[in-house]
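Visitor: Sequence first, then the predicted structure:
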Amino acid sequence: MVDPAAHSVSAATAKPEAATRRHAPEEPPPAHLYEKQKTVHNQRIDGRFRRFKWAVMILTLAVYYITPWIRWDRGPYAPDQAVLVDLAGRRFYMFGIEIWPHEFYFVAGLLIMAGIGLFLVTSAVGRAWCGYACPQTVWTDLFQHIDRLVDGDRNARIRLDAAPWGPSKIARRALKWTIYLVISFWTGGAWIMYFADAPTLTADFWTGQAAPVAYTTVAILTLTTFVLGGFMREQVCIYMCPWPRIQTAMLDEKSLIVTYKDWRGEPRGSLKKARKEPEKFGDCIDCKQCIAVCPTGIDIREGPQIGCITCALCIDACDRVMADIGKPRGLIDYATLEDCEKEAAGEEPRPVWKALLRPRTIAYTMIWGSIGLAILFALGVRNHTEISASPDRNPPFMLMSDGSIRNAFTLKVRNMESRPRDMQIGLEGLPGAVMWTGEIGRGDAAVTQVIKAQADQTKTIRAYVMAPADTPVTDFRFTVTSLDEQRETDTSETRFSAPGDN
């Protein structure tokens, strides 16, 4: 007979009443499905990865807060803010580039580049995006520095958390949360500056003249930054963010990740024991410094896990300990699982650049670069003058008193330059036809007409085309030519309707 106790998990999942419980029937159900949140008090550390993290944090925050205030001269007819999402004018400005609504494919290309860039970074160095440049990481890191500034380092914060509420604790919490709130408010305030002229919107905001949506947006972003960066922190990375689950599908044994080399560190023992019996213990002295500095509070020695954001602060902590006890660095290090197996077998580890140069990363780089070059090429050769024509459907044509045939069209002439330009509209492929517009009377009808298009605008024109009486149904073109040194042209295919058109 088979002992049921030896297969308790199978027995539990086989019964309908135990289908959602991953424990044996004789075991009590778990008290909760998720681990209760534990406050992470990460310790201050210095090292090359911590310094790099400082540099990335300062750079990203500076770009975010300062960019809306950078000026860019586009002439008297366009905004002078370097980066601006002009929702009212339906434009996107980025320094010398201006994107119109019908050119959304440029934005789509940038989004595709961003996605492929994430794939490239992940396949090369794991979750480095999460560890250094993710907004949640950047603001969490900033708030953790505020914690140290107000409450002290790790041990002081642990003692303060355990202490009863009193005047000192209340004062520290009030000061810290006020700083959180100020930073969160600046974050929301900086965001809305990307959608309007920053100096003007700032003045309107503080005088109560800004649009209600501006105040609402700032309030929402202030609240989310305050809560997610100040209190939820690692919970966002572990439970809320879908990206870690996606990233695991892009990692393989050739990806560089933060790894604990257990063949070198195990079995663990205190420094005293290790010095007394060096042949019995590995290099890890179980000091738990790697846990103390981790911003998500995980133990990297337990292997790859979803809580690891690959910030590499544990490498800085472990390298410092190894230096103090006279052991070689690299017990915790950036390494591929493939190289770890080879190193455990006694082979020399590969240089990092060899781990990065592999078919997958090269393919991602080539795709990413090709899309970027295609976008730059398209921006360089794009036309800043466009025309589109829509014929009237009811009636499709009119017979004039002299027997000639008249069609009506709605033309849209787009001037994508930041200055007014004269545009010449003409007819091609319709012999004997003339045209006039709502602004140019029939008495001035001609094969071509000149209109004035304002800067960065689409001009809608009511155009009438008249052709001789014997003109059949014919496909023809409206043309537009800018009357400046650029002489840009564009055409729009359409149809001339006549009697007998079905």
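Guide: Cool, got the structure.
Visitor: okay, CA-based contacts and neighbour counts for the rest of this
Guide: Will do.
Visitor: Now residue 330. Nearest residue, chain neighbours left out?
Guide: Computed as Cα to Cα, 6 or more residues apart in numbering, the closest residue to residue 330 that is not its neighbour in sequence is residue 319, at 6.5 Å.
Visitor: for residue 491, same thing?
Guide: Distances taken as Cα to Cα, 6+ apart put residue 479 closest to residue 491, at 4.4 Å, once the chain neighbours are dropped.
Visitor: who touches that neighbour in this structure?
Guide: Listed by Cα atoms under 8 Å, 6 or more residues apart in numbering, the contact set of residue 479 reads 387, 424-428, 489-492.
Visitor: how much space between the residue of the chain most remote from its centre and residue 436?
Guide: Here the chain reaches farthest from its C-alpha mean at residue 402, the gap being 63.3 Å by Cα atoms, centre = their mean. The gap separating residue 402 from residue 436 is 17 Å, by Cα to Cα, to the nearest Å.
Visitor: ok, residue 430 - contacts?
Guide: Residue 430 is in contact with 467, 474-476, counting by Cα under 8 Å, 6+ apart.
Visitor: mind running it again at 7 Å?
Guide: Residue 430 sits next to residue 476 when contact means Cα atoms under 7 Å, 6 or more residues apart in numbering.
Visitor: And it, which helix or strand is it part of?
Guide: Residue 430 is part of no helix or strand when elements are defined by DSSP states H and E.
Visitor: Doesn't the residue farthest from the centre of the chain belong to a helix?
Guide: No - using DSSP: H, G, I helix; E, B strand; the rest coil, the assignment for residue 402 is coil, not a helix.
Visitor: Secondary structure of residue 389: a strand, I assume?
Guide: Yes - secondary structure of residue 389 (three-state DSSP): part of a strand.
Visitor: Neighbours of the nearest residue to it once chain neighbours are set aside, how many?
Guide: Nearest non-adjacent residue to residue 389, counting by Cα to Cα, 6+ apart: residue 411, 4.6 Å away. Close neighbours of residue 411, defined as other Cα atoms under 10 Å, add up to 21.
Visitor: try this one next to it:
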Amino acid sequence: MPDGSIVQPEKALPAPVTLFESQKNIHPKAVKGYYRRLKTLTFTVLLALFFIAPWIRWERGGDAPAQAVLFDLTTPRFFIFWIEIWPQEIYYLTGVLIFAALGLFLATSLAGRVWCGFGCPHTVWTDLFVWIERIFEGDRAERIRNDKAPWSPRKVMRKAGKHAGWIALSLVTGFGFVAYFTDAPALALDLVTFQASYESYSFFALFAGMTYLMAGWTREQMCKYMCPWPRIQGAMLDEHSLVVTYRADRGDNRGPKRKSQSWDERRAKGFGDCIDCKACVQVCPIGIDVRSGEEAADCINCGLCVDACDSIMIAQGLPTKLIAFDSLAAQETRAQGKPYVWTLIRPRTILYGLMMLVIGGAMAWSFALRPRLDITVLRDRAPLFVTLSDGSLRNAYTFKVANKTRQARAYTLTVAGVAGAEVKVIGEDESTANQTHAALIAASPDSVATYRVYVTAPRSSLKEASVPLTFQLVDSANADQDSHDSVFMGPAPGR
């Protein structure tokens, strides 16, 4: 500079730090072992039940659907073998959901997220999609190399085959879901011949598309970020719950082991049994490292890392169960040199078990005593009553009778509570419908019959403006009966 001052060079600005990291693809490695066999058996049973159930036939007689498990939204009825649930019995569905939730709480208190690892539909279908991916693209190392390799005809063919398999499984799954809501054989024929309804095609495409998206693309992201259960299940765990754990007291310090190195030399340097092979990380479908501590919010307790670690321990000639299903209480007790016995019966398991017993027992008792006949009565509000020419009073009612049997029924309708009251059903044969103390009505099989009913009573029988009135319906042939309380209206006293 002319004034002799020294110009300092400008310092380079540090690279900006980002808190966002793109999602990395997780390629779980195939593994063999006890928990892998258990998962395969569980998945096979669950998938067989899902796909076979809509095809099971169950004759109910008449024009009733012959599908064993059918959630018919057009009738609407829920058919589950011999059980038929009507819309007004939706409380049974509420009871089933509560019972299932308590069962999930109980399972979690015993063995952590064992439901997520073995029974969750997302886990089942994701495992199937990974199996298809492994068929076309190979195991973990080969899939990783294939993803990093430039596009080539071979890579395109492998990717295309994988996605074709995914789409085929998604289409079969979409059909499986829709088949629970309409007759399965008829649905299959209508879909193939393009004669299915718009609703059938819409829900078929929806279920197939969501299966392809969730099991093929989101995978572990569903478990980590979308499912609320990982954030809730921590409240059901205690120190005695079985979870996948790593025995740090035995495995640390961990590090690679040279073939020429003996275990005595290794332990003399302060190393443990873990040789840091990362086999447990490579087989994990969530991509976590169980050795970093209890992963309560991410680990799904599938046990695949146990199989992987056991195979390494056997190969090294060491005891297994470095990674195992264990409880924190067991680890602390063993660290103190004391024996530990796993406690199945604990306060929370007793509570969940008793709640399930009460709710299940109440549902079974209610279902065993559920009536085959149900009536509802709605009294007209305008006008409140009609005064006839002879001075008697008449009230009008809308009367509905639900016949929950598969046979046509004839019933006798009577009223009680108002002296001298007579009942008449509009539309009855006049030869039998002249105002009497009883009326005959009929109901078709498995249907709701609606009638217009008039009740007439002398003015002198009303001491108040509103008098309790009871409708009684009896099927003398089958000993079914039901009653409904209502009121009979008239003018205020003195008017």
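Guide: It's in. If you're wondering where the values come from, they're calculated on a predicted model, not measured in any experiment.
Visitor: TM-score of the superposition?
Guide: With the length set by TM-score structural alignment, normalised by the length of structure 2, the two chains reach a TM-score of 0.91; 472 aligned residues with a Cα RMSD of 1.8 Å.
Visitor: Now tabulate the contacts of residue 479 of structure 1 in JSON lines and tack on distance to residue 260 of structure 1, neighbour count and secondary structure.
Guide: Below are these laid out as JSON lines (distance: Cα to Cα, whole Å; neighbours: other Cα atoms under 10 Å; DSSP: H, G, I helix; E, B strand; the rest coil):
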{"residue": "387", "distance to residue 260 of structure 1": "63", "neighbour count": "22", "secondary structure": "strand"}
{"residue": "424", "distance to residue 260 of structure 1": "71", "neighbour count": "16", "secondary structure": "strand"}
{"residue": "425", "distance to residue 260 of structure 1": "71", "neighbour count": "22", "secondary structure": "strand"}
{"residue": "426", "distance to residue 260 of structure 1": "73", "neighbour count": "18", "secondary structure": "strand"}
{"residue": "427", "distance to residue 260 of structure 1": "74", "neighbour count": "21", "secondary structure": "strand"}
{"residue": "428", "distance to residue 260 of structure 1": "73", "neighbour count": "15", "secondary structure": "strand"}
{"residue": "489", "distance to residue 260 of structure 1": "63", "neighbour count": "18", "secondary structure": "strand"}
{"residue": "490", "distance to residue 260 of structure 1": "62", "neighbour count": "18", "secondary structure": "strand"}
{"residue": "491", "distance to residue 260 of structure 1": "64", "neighbour count": "20", "secondary structure": "strand"}
{"residue": "492", "distance to residue 260 of structure 1": "64", "neighbour count": "15", "secondary structure": "strand"}
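Visitor: Tell me the one among those nearest to residue 33 of structure 1.
Guide: residue 387 (61.4 Å; Cα to Cα).
Visitor: residues contacting whatever residue of structure 2 lines up with that closest one?
Guide: Structural correspondence for residue 387 of structure 1 with respect to structure 2 (TM-score structural alignment): residue 375. Residues near residue 375 of structure 2 by Cα under 7 Å, 6+ apart: 400-402, 482, 484.
Visitor: nearest spatial neighbour of the aligned residue in structure 1 for residue 219 of structure 2, skipping sequence neighbours?
Guide: Using TM-score structural alignment, the partner of residue 219 of structure 2 in structure 1 is residue 233. Nearest residue to residue 233 of structure 1, sequence neighbours excluded (Cα to Cα, 6+ apart): residue 140, at 6.0 Å.
Visitor: Equivalent analysis for residue 151 of structure 1, please.
Guide: residue 157 (5.7 Å).
Visitor: Then residue 153 of structure 1?
Guide: Closest residue to residue 153 of structure 1 apart from its sequence neighbours, by Cα to Cα, 6+ apart: residue 43 at 6.2 Å.
Visitor: show me what contacts the one you found?
Guide: By Cα under 7 Å, 6+ apart, the contact list for residue 43 of structure 1 reads 153-154, 292-293.
Visitor: Take those residues and keep only those in helices.
Guide: Counting by DSSP state H, the contacts of residue 43 of structure 1 place 154, 292-293 in helices.
Visitor: Buried subset of those residues as a ChimeraX selection?
Guide: Filtering those down to the buried ones (16 or more other Cα atoms under 10 Å) takes a single ChimeraX command:
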select :154,292,293
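Visitor: and which of the ones in helices among the contacts of residue 43 of structure 1 is nearest residue 100 of structure 1?
Guide: residue 293 (47.2 Å).
Visitor: who's in contact with the closest one?
Guide: By Cα under 7 Å, 6+ apart, residue 293 of structure 1 lies in contact with 42-45, 313-314.
Visitor: All the helices of the stretch 1-150 of structure 1, in order from the start?
Guide: According to DSSP state H, counting those that start in this stretch, the stretch 1-150 of structure 1 carries its helices in the segments 8-14, 48-66, 104-125, 128, 135-151.
Visitor: do you know which of these lies nearest residue 79 of structure 1?
Guide: Nearest of the helices of the stretch 1-150 of structure 1 to residue 79 of structure 1, taken as Cα to Cα: helix 48-66 at 17.1 Å.
Visitor: how about that closest one: buried residues?
Guide: Neighbour counts using 16+ other Cα under 10 Å place 49-50, 53, 57, 60-61, 65 of helix 48-66 of structure 1 among the buried residues.
Visitor: Can you check which part of structure 2 the helix of greatest length in structure 1 sits on?
Guide: Secondary structure of structure 1 per DSSP H: the longest helix is helix 167-192. Aligning helix 167-192 of structure 1 against structure 2 (TM-score structural alignment) gives residues 153-178.
Visitor: mean shift of that stretch relative to structure 1?
Guide: On superposition with structure 1, the average gap between stretch 153-178 of structure 2 and its aligned counterparts reaches 0.7 Å (mean Cα distance after the TM-score superposition for structure 1).
Visitor: I'd assumed residue 229 was in contact with the residue nearest to residue 233 of structure 1.
Guide: Yes - using Cα atoms under 7 Å, residue 140 of structure 1 is in contact with residue 229, at 4.6 Å.
Visitor: hang on, the earlier thing: in JSON lines, list the contacts of residue 293 of structure 1 along with distance to residue 32 of structure 1.
Guide: Below are the contacts of residue 293 of structure 1 laid out as JSON lines (distance: Cα to Cα, whole Å):
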{"residue": "42", "distance to residue 32 of structure 1": "26"}
{"residue": "43", "distance to residue 32 of structure 1": "29"}
{"residue": "44", "distance to residue 32 of structure 1": "33"}
{"residue": "45", "distance to residue 32 of structure 1": "34"}
{"residue": "313", "distance to residue 32 of structure 1": "31"}
{"residue": "314", "distance to residue 32 of structure 1": "30"}
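Visitor: quick revisit: now for the residue nearest to residue 491 of structure 1: what does it line up with in structure 2?
Guide: Aligned partner of residue 479 of structure 1 by TM-score structural alignment: residue 472.
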